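1. Below are the sequence and a predicted model for it; my questions follow.
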Amino acid sequence: MGILLTLLPPVCAALACLPATAALQLPLTRLNFVAPAKSGLPVDSVQLFGQRGVFQLVNGSAIHGRPEAAYCLRLGVGTPRQIITAKLDTGSSDFVTAGAKTPGLDRWFDAKSSSSLVWQHQLVRTPYTTGFWEGHLATDVVSLPGPVPGPVRAAFSVAERSSGYFQAGAGAWQASVGLAFERLSNARTAAGGGNFADTLARQLGDAMSTGSPPVPFCLQLCGGDAGLGSFIRIGQANRTDMLYASVRWDWYYEVVIADIKVGRSSLGMDCKEYNMDKAILHSGVGDIRLPARVHARVAQQVGAQQPELGNRFFNGLGLLCSSDGSLEATKRLLDAFPSVTFSLVTPDNQTVDLELSPAQYLRPVVLGGSPAGNGSCFRFGIQSTSDGAILGATFLSGFLVEFDRAGRRIGFASSSCPEANSSSRVLGPRPYVAIGGPQDCAFFRADVAASTSVLRPAAVAMATVCAMCIL
């Protein structure tokens, strides 16, 4: 018999979230923070939504960066135990923790203070478009939150140098737990290395009912200030209403987008553009990020229903606020926007539709001192990128999502979050009528198809690993 670590709301039981033999389930906390804006421009404009749908542009308090959120576990690492906050990241496969003082970071893992740490004599450096981390691979004991078996011995990188990666200040996290395919892992050859879900399954043995690695795991990411109801579950969802999209390559969780609709209208683009140069599910990124031309078409179609909205709102530089913050005013604001639907290819070459309600893709932002007073403010959670389509936490947060690496598929079912977006839906499967079928939408990558090497971990990076002795 397995163990259950978090109390679930009554609605979860009604939806049969748990199997007869429960697997390991760990509660997650949502941390809100402001990430540096790539463009250097602050969010500095606010529009008030009037009762008649009229928008008025006013000057607001600047947010010097991009409002973001991370879903985190609190872990105890080393002997004696040091408490760290770790972001869950389906866009990478490594467990890494800050290992030295970084400007603004008030907590990190002190490797010298742990009597149980074993160095693996391997240097790991991972550059990103906006930063990097560099450190050495080690193994140490890791304790999970709650009354659980363990601890386990896990492999992770201790980052002695970093910039622009770990989050300092409010909403701080000092570590990242990667959950993608093992191919992206720098630690896959080390004892206790690879995907953290597999590390738990290998070492907790009979205390869990998850089967042999690679084990499936589920994420439920909820909104609200603290993400009440969020969890990671090691094991299957066991939901009869779950529909599956196929995973194209076993590196990131790469899917194929067959179509995108705003309301009931397709964007009408060549579907290869939706997947150029890849389309991945990435819990470590807050927004939905789409190739520039696709983002422009989405903004155009959403904006056609709200012509008073300007480019600053759709480019993430402006906020939209209800005038008084009441539930009625907020509902009127959300009801003025259309749904946005992503059609993903299924294992049998049909499609499953993930319909996102406005409450899912309009991301709430706390804006102190704004003209909206105590009003509810939102930013557009669909942004532009040059790194392929990234379906981030905004996309995932409407659903219970099962990551089945062995079956190379991702399952979607309705969420049991307390504030679950009732109008976000999982629909299908549906036949795909285009000539050649939905796989014609896939962007062909010769390097991924022909190679099993690590290509680019996390959101936009390529890891370089070299062996060396620790002096």
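-> That came in fine, so what should we check first? Numbers count the residues shown, from 1 in each chain.
2. C-alpha only now, for contacts and for neighbours.
-> Fine.
3. who's in contact with residue 265?
-> For residue 265, the contact set (CA atoms under 8 Å, 6 or more residues apart in numbering) is empty.
4. and here's the other structure:
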Amino acid sequence: MEGKLSILYICFVCLNIACCEEINLYGDAGQAYSVEAYLGHPHQKLKLLVDTGSTTLAIASYARQNSKEYFHPDNSSSIYDSGKSVQAEYSQGMWSGRLVSDFIQFPSLPTIPEVRSDIALITQSHKFFMNGSGWQGLLGLAYLPVGAWGDGVVVESWLDSVDRTLHKQISFYLKLCGPISISNSTHYGYFKMIDDHKPVKPIKTFRTPILRKRWYEVGVISIRVLSPVNTSPNDSQIVRDTVNVPDEDMCLKLNAEKSIVDSGTTNIRLPDNLYRQVVDELKNVYRNSQVFILDEFWYQGEAGCWPEPQVWTLPWLAIDLLSADADNQYFTLEIPPQNYMRVVGVYNSSDKTGTVSEYCYKLGLEAGGSETVLGYTAMEGLQVLFNRSAGWIGWQTSDCGTKARITGPYNVTKSLKDTCQLIRPVSEVAISIRAAQWALCAISLIAAAVLIYLLAPCIKTFFVRRLPSSQQISLSQAALVEQDNA
């Protein structure tokens, strides 16, 4: 079996090279997708997890229990150490370290030059490098407000460094293909950069607006289990409702905290009560199957193992997303069961009678408290474009992976932004300026109060004996600027 899989993989790689599209993303079960990078001078080769759910370029600088690969800062002649501490906390895990800058280059991204970028060198971590991860750091691709933090520190992202170097804004797309076959847990994909000003191929693109430029926050209108008549493998037999009337209560729950698109998260994460509702429906449908699955698989994240690879006959999932074209419009991502019934391991063990195989799976859905996260389980079999400057995410069908589909757009009678109480788009620049204005205002008020208190005796003297005009001074910085301009 292993020999056949190796031959299949080699043939697959050769076919893709012949088609002039290079595979540059890889991952093992539960480890998301990573890309190869060269850091420092001379180059040190490391693997970085491609993460749209964070911003900072963060690299391990010490050996972990399950990995001896890490960045050696003392071996780089081009590194600059700021001496400042930084840290970051995620929904699972955290790290702390120090802020440096160094050169980074991605050999599989030939259009992007080597750039000097801020790097958080991780010196301590907790539940961050999990499962013997095959990667040594994170390539954060989100916006600045969700970067690492420290006292008096602003950590620039790699994407912002690229924009600054090229003097233009660059977007990117992810084509996540999933495993090569149903009996393999290694997945692969493509990570490419896009010049926003160059024309692209005229492929049908469904766009959803980025509601807030922090994470890639979008409007998830509903998540549904499709009926069997809507999940026929033959496209000509697909029958769909003209429009699905959104469930207002579900929509409010899905977006109560935030709904984000996060390639660094494995599963589709739903608010607790909606998670139970969707999983109950899937479980009830599967009761008629001859294959028995324990509750631990459905509700507790336990793996289920079988002697043969499974061809799942479960229903498809529908994820309705707000359209960027109109407030009363949405489109639907249709996710096949091969996405959310994830193969997490293929195990072979030899005994006296021969070889015994086990194919293990986990459910690609999980409870997320009050937030919604569309992890890479919702992205496999699709091509996802992240247009950072224009503020939208484009979804396209893909020529690799599962046959996930996109349908729509569908119109409803009311504004979905109003119905679901979605936040209006606000640019990251406006957020930063507004925050700076309020901070400056507060500092000015405090400083003014302190100065008035300290200078009260001087003010009193001023009213008693006025100084000659030639000796007058101003205590206002704004006045000094005005005087210089005059």
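-> Looks like it came in fine. These numbers come from a predicted model, not from an experiment.
5. Please list all residues in contact with the counterpart of residue 383 of structure 1 in structure 2.
-> Mapped onto structure 2 by TM-score structural alignment, residue 383 of structure 1 lines up with residue 366. When contacts are counted by CA under 8 Å, 6+ apart, residue 366 of structure 2 touches 267-270, 275, 299, 301.
6. Let's see that with 6 Å instead.
-> For residue 366 of structure 2, the contacting residues are residue 269, by CA atoms under 6 Å, 6 or more residues apart in numbering.
7. Shouldn't it be within a helix?
-> No: going by DSSP: H, G, I helix; E, B strand; the rest coil, the assignment for residue 366 of structure 2 is strand, not a helix.
8. Run a quick neighbour tally on residue 7 of structure 2.
-> Residue 7 of structure 2 is flanked by 10 other residues according to other CA atoms under 10 Å.
9. Shouldn't it be within a helix?
-> Yes: counting by three-state DSSP, residue 7 of structure 2 is located in a helix.
10. if I look at the nearest residue to residue 325 of structure 1 once chain neighbours are set aside, how far off is residue 312 of structure 1?
-> Sequence neighbours aside, residue 375 is the residue nearest to residue 325 of structure 1 in space, at 3.4 Å (criterion: CA to CA, 6 or more residues apart in numbering). Applying CA to CA, to the nearest Å, the value for residue 375 of structure 1 to residue 312 of structure 1 is 20 Å.
11. neighbour-wise, which of these two wins?
-> Higher neighbour count among residue 375 of structure 1 and residue 312: residue 375, with 22 against 15, using other CA under 10 Å.
12. Where do the strands of the stretch 101-250 of structure 2 begin and end?
-> In the stretch 101-250 of structure 2, the strands defined using DSSP state E, counting those that start in this stretch lie at 115-126, 137-140, 149-150, 153-154, 170-179, 187-195, 206-209, 212-213, 216-217, 220-225.
13. got TSV for these, with distance to residue 109 of structure 2 and mean neighbour count too?
-> Listed next are those as TSV, based on distance: least, CA to CA, whole Å; neighbours: other CA atoms under 10 Å:
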stretch	distance to residue 109 of structure 2	mean neighbour count
strand 115-126	12	21
strand 137-140	14	25
strand 149-150	28	17
strand 153-154	26	14
strand 170-179	11	23
strand 187-195	7	19
strand 206-209	25	24
strand 212-213	25	22
strand 216-217	22	26
strand 220-225	32	23
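14. Residue 343 of structure 2: which of those strands is closest?
-> Closest approach to residue 343 of structure 2 among the strands of the stretch 101-250 of structure 2 (CA to CA): strand 170-179, 8.3 Å.
15. What helices and strands are in contact with that closest one?
-> The contact analysis (3 or more CA pairs under 6 Å, 6 or more residues apart in numbering; DSSP states H and E) places strand 170-179 of structure 2 against strand 187-195, strand 382-387.
16. what's the closest of the ones you listed to residue 204 of structure 2?
-> strand 382-387 (11.1 Å).
17. Where do the helices of the stretch 201-350 of structure 1 begin and end?
-> Chain-ordered helices for the stretch 201-350 of structure 1, with DSSP state H, counting those that start in this stretch as the definition, fall at 292-305, 311-314, 327-335.
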